[in-house]
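J.: Mind looking at a prediction? Sequence and model below.
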Amino acid sequence: MSVIAWIALVSCAVWAWLLLGQGLFWRTDQRLPRGPAEPERWPSVAVVVPARDEAEVLPVSLPSLLAQDYPGRVEVVLVDDGSEDGTGDLARALAERSSGSRTDGGSRAGLPLTVVSPGPPEPGWTGKLWAVRHGIGVVCARGEGAPDFLLLTDADIAHAPDSLRRLVAAAVSHRLDLVSQMARLRVSGVWERLVVPAFVYFFCQLYPFRRVNRDGARTAAAAGGCVLLRTEAAERAGVPDAVRDAVIDDVALARAVRRAGGRLWLGLAEHVESVRPYPRLADLWRMVARSAYAQLRHSGVLLAATVAGLALVYLAPPLCLAIGVGGGDAVAAWAGGAAWAVMAGTYAPVLRYYRQPPWAAALLPLTAFLYLLMTVDSAVRHHRGRGAAWKGRTYPAPRAAADR
């Protein structure tokens, strides 16, 4: 057999293993579990929203939090992390507007909002985790005592009115310490349609939700846009202090909670959406390149292995098919075609979740090539001192391995 045929066969074998042996990562049926009944006593909740220059998205996201229909005690704390676009003032204005509007019978106003500013992060802290730490400190210092749960949600995340109620009900009914939903990201423009569903697909491949949700599993992950965390579990895990320098903070948080004996759940959201736009390829490129090299623990060896793996798994199948058909190599043609077909088949459920046409699954090799370039660029930026850069801040590599 030719070298091309061998490459195609290896790629086909890898896809067979991914299809059956990687926790059925391609399925999209991990949705928020429902309990047999709602809690008799609804726990208290503090919603902590770290925000840095978020004036563009707050008018959509923040009112959805203030309008939560939750039977228990709940408050919202927005931590203005050194914004220069009036984020804090806008949040206060939105809260005043919310408190002045009543729901159906006029019996309930918007949830109370506190806006605080922690000042610049101390050395060794990422800005987001510094803001989260300050927000948790504010709510725990209240006279009512620490809340039972913390909802950590990003400033670009919009919640359906019953989102918090569903999250808490799931945590209480199933005795979970961390419940996280991967928000449905915006898919509007051409580049968002091409890149965003693949972002979720690759995340699920790295952290199969079924494995995350299995008690005692080694795999641990969360989606940082929406994390409901039991306060007692946070204290046991020592978070956020224990993960203060983590660039990929959601995964680090989940690992810390699991190491402390906590029970995790992660799935796709039905009532939680990101409203942040990524209209240009450059916007999406920055989002991925910001943390791609950190995901590889800033290792050149892992970078080389990742590039080789992406080429073998995603780029080789269509190339082997084309070369096999053009050169009369039957083995290369059928093995490359089979691998491409399995690849597209596993991608189709995510596209369906994002309401995209099924034929777009055939474009996954092109998208994977873009992600390969983004990953290499992430490493180049790191070595040029511009690695984990976000909104005017650049973070060095963590002081220790990612699995602290």
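T.: Arrived safely, thanks for sending.
J.: rest of the way, CA atoms for contacts and neighbours
T.: OK.
J.: how near is the closest residue to Ala254 other than its chain neighbours to Leu296?
T.: Spatial nearest neighbour of Ala254, chain neighbours left out: Ala221 (5.1 Å); criterion: CA to CA, 6 or more residues apart in numbering. Distance, Ala221 to Leu296, using CA to CA, to the nearest Å: 15 Å.
J.: ok, the two, which is more surrounded?
T.: Neighbour count, other CA atoms under 10 Å: between Ala221 and Leu296, Ala221 has more, with 30 against 17.
J.: separation between the more buried one and Val257?
T.: In this view, Ala221 and Val257 are 10 Å apart by CA to CA.
J.: ok, now Asp377?
T.: Asp377 is 32 Å from Val257, by CA to CA.
J.: of the two, who's got more company?
T.: It is Val257, of Asp377 and Val257, that has more neighbours when counted by other CA under 10 Å, with 25 against 20.
J.: by contact count, what packs against the host helix or strand of the more buried one?
T.: Element membership for Val257, per DSSP states H and E: helix 249-259. Contact partners of helix 249-259 among helices and strands, from 3 or more CA pairs under 8 Å, 6 or more residues apart in numbering; DSSP states H and E: helix 231-237.
J.: quick one: buried residues of the helix it packs on?
T.: By neighbour count on 16 or more other CA atoms under 10 Å, the buried set for helix 231-237 is Thr231, Glu232, Ala233, Ala234, Ala237.
J.: Could you export those residues as CSV, including distance to Trp390?
T.: Formatted as CSV, those follow (distance: CA to CA, whole Å):
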residue, distance to Trp390
Thr231, 28
Glu232, 31
Ala233, 29
Ala234, 26
Ala237, 27
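J.: which one of these is nearest Lys391?
T.: Ala234 (27.2 Å; CA to CA).
J.: So the residue nearest to Ala254 belongs to a strand, correct?
T.: No: counting by DSSP: H, G, I helix; E, B strand; the rest coil, Ala221 is not part of a strand but coil.
J.: That one touches Ala256, doesn't it?
T.: No: with contact defined as CA atoms under 8 Å, Ala221 does not count as touching Ala256 (9.9 Å).
J.: wait, what's in contact with Asp241?
T.: By CA atoms under 8 Å, 6 or more residues apart in numbering, the contact list for Asp241 reads Arg133.
J.: want to compare, so here's the second one:
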Amino acid sequence: MSILAWFATASLAGWLWLLLGQGFFWRTDQRLPPVEEDGATGAAGGWPRVVVVVPARDEAEVLPLSLPSLLAQDYPGEAEVILVDDGSTDGTGRVATELAERYGAAGGRYGAAGGRYGVAGGRRGLPLTVVSPGEPEPGWTGKLWALRHGMALARAREPEFLLLTDADIAHGPDSLRLLVAAARANDLDLVSQMARLRVASPWERLVVPAFVYFFAQLYPFRWINGVRPRATAAAGGCVLLRTETAVAAGVPEVIRRAVIDDVSLARAVRGSGGRIWLGLAERVDSIRPYPGLGELWRMVSRSAYAQLRNNPLLLAGTVAGLVVIYLVPPVALVAGALTGDPASAWAGGAAWAVMAGTYLPMLRYYRQPLWLAALLPFTALLYLLMTVDSAVQHYRGRGAAWKGRTYAGSYVSRQGD
């Protein structure tokens, strides 16, 4: 056998292991646990109080599409929304207030300015409070600084649950009700749904489903949700968190430096003895557009090296693994066919077929053409280059840059960091 054939065989062996031994990561059936809502809440004394906390920095463009979906939640219990304007320069707070006047409840308030607004005719939606905590203190990332402020205000309302959701996330009208029912019925401390990301442009079709696919490969949902969990993660766009668990885990203070805050949050909760669940969303969507490759590149590269704990050895291992697992199969198939090396062609083709087969469920979930599965090696090459670029930007002092802030020394935080 040629050297290429040996590499192709190693890739095929790797894919067979990923297919069967990595928590069936490629399946997309981990959805919000179905429950009988009356049974989940009645025995516990009715629907609990919930406060929704939304950190927002320069989100005036997306708020008209996302915030009304929160204000219009069909939730039987007491609930309200706190939007934390994290130093925006585009009028985010003003837009939020205007939306609340149109869609919110009477008696809301604009905390930063101290003024009040009302809606004639009684309650039309959840009440909204907009506050601004000022610039982050040293040692805090901007989002977690905003969450700290919002969660502190929320705890004063004594809610049983906090819903932490990003400003670009739109929720179906029953989203909050289903999250609370699932948490109550299954005795969960953290319930997180990975929002369905926008897939509209050609680059989004090529890159976005793969983003979720790679995340699930790294953190198999079954391993997270199992009775004896083997992985820990959450998706920061939609996290329902029990308030007493947040206090016991010391969040967000304990993860204040984390760039990948959702995984760090899940680790802190589990480290304090909390039970977590993560799955794919059906009624929660991200509306943030990434129409071009440049926007997608920045979205991935800003935190890719932080995911590797800014470790050059982990970077080298990741690059080598991506090459063997994703790039060798098509190269071996084509080179073997052209040079008369049947072992390389057969092993490379078989590995490529298994790879594409594991990607099909995610493409179906995103309602994308199935032929895109054959392009996964090219997409993986893009992610490899994004990861390397993330490391380069880190060593240039521009790592983890987001909306005018750079967190060069931040990473995925462990409990206690």
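T.: In hand now; what should we look at? Only a predicted model underlies this, so the values are computations on that prediction, with no experimental measurement involved.
J.: mind listing the helices for the stretch 101-250 of the first structure?
T.: 127-140, 163-173, 190-206, 209-212, 231-237, 249-259 (DSSP state H, counting those that start in this stretch).
J.: Now tabulate those helices in TSV and tack on distance to Glu40 of the first structure.
T.: Formatted as TSV, the helices of the stretch 101-250 of the first structure follow (distance: least, CA to CA, whole Å):
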stretch	distance to Glu40 of the first structure
helix 127-140	24
helix 163-173	10
helix 190-206	35
helix 209-212	28
helix 231-237	19
helix 249-259	26
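J.: ok so, going back, same for the very next helix or strand once past the helix holding Val257 of the first structure, what does it pack against?
T.: Next along the chain after helix 249-259 of the first structure, taking DSSP H and E as the criterion, comes strand 264-274. On a contact count with 3+ CA pairs under 8 Å, 6+ apart, strand 264-274 of the first structure meets strand 157-159, strand 178-184, helix 209-212.
J.: State the span of the second structure onto which strand 264-274 of the first structure is aligned.
T.: Aligned by TM-score structural alignment, strand 264-274 of the first structure corresponds to residues 276-286 of the second structure.
J.: Average offset of the matching stretch relative to the first structure?
T.: After superposition onto the first structure, the average distance of stretch 276-286 of the second structure to its aligned residues comes to 0.3 Å, using mean CA distance after the TM-score superposition for the first structure.
J.: Tell me the buried residues in that stretch?
T.: Buried residues in stretch 276-286 of the second structure, counted by 16+ other CA under 10 Å: Ile276, Trp277, Leu278, Gly279, Leu280, Ala281, Glu282, Arg283, Val284, Asp285, Ser286.
J.: Which two of those have the greatest separation?
T.: Top of the distance list for those (CA to CA): Ile276 and Ser286, 21.8 Å.
J.: check contacts around the residue mapped onto Ala96 of the second structure from the first structure.
T.: Ala96 of the second structure maps onto Ala91 in the first structure, with residues paired by TM-score structural alignment. The contact partners of Ala91 of the first structure, by CA under 8 Å, 6+ apart, come to Leu58, Leu62, Leu78, Val115.
J.: One more pass at 10 Å, please.
T.: Listed by CA atoms under 10 Å, 6 or more residues apart in numbering, the contact partners of Ala91 of the first structure are 51, 54-55, 58-59, 62-63, 78, 80, 97, 113-115.
J.: Is it possible to get CSV of those residues that adds neighbour count, distance to Ile323 of the first structure and secondary structure?
T.: Formatted as CSV, the contacts of Ala91 of the first structure follow (neighbours: other CA atoms under 10 Å; distance: CA to CA, whole Å; DSSP: H, G, I helix; E, B strand; the rest coil):
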residue, neighbour count, distance to Ile323 of the first structure, secondary structure
Ala51, 26, 50, strand
Glu54, 24, 49, coil
Ala55, 20, 51, coil
Leu58, 23, 51, helix
Pro59, 16, 52, helix
Leu62, 25, 53, helix
Pro63, 20, 55, helix
Leu78, 26, 56, strand
Asp80, 25, 55, strand
Arg97, 13, 63, helix
Leu113, 22, 61, strand
Thr114, 17, 62, strand
Val115, 17, 60, strand
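J.: Closest one of the residues you listed to Gly385 of the first structure?
T.: Among these, Ala51 lies closest to Gly385 of the first structure (CA to CA), at 24.5 Å.
J.: right, and the closest one touches Asp80 too?
T.: Yes: with contacts counted by CA atoms under 10 Å, Ala51 of the first structure reaches Asp80, the gap being 5.2 Å.
J.: Now the common contact residues for the two.
T.: Applying CA under 10 Å, 6+ apart, one finds that Ala51 of the first structure and Asp80 are jointly contacted by Thr87, Gly88, Ala91, Ser117, Ala131.
J.: I'd like these laid out as JSON lines, including distance to Asn213 of the first structure.
T.: JSON lines is the format used below for those (distance: CA to CA, whole Å):
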{"residue": "Thr87", "distance to Asn213 of the first structure": "36"}
{"residue": "Gly88", "distance to Asn213 of the first structure": "36"}
{"residue": "Ala91", "distance to Asn213 of the first structure": "35"}
{"residue": "Ser117", "distance to Asn213 of the first structure": "35"}
{"residue": "Ala131", "distance to Asn213 of the first structure": "28"}
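J.: tell me the SS of the aligned residue in the first structure for Trp297 of the second structure?
T.: In the first structure, Trp297 of the second structure lines up with Trp285, judged by TM-score structural alignment. Classification of Trp285 of the first structure using three-state DSSP returns helix.
J.: Find the nearest non-adjacent residue to Trp285 of the first structure, please.
T.: Nearest non-adjacent residue to Trp285 of the first structure, counting by CA to CA, 6+ apart: Met374, 6.2 Å away.
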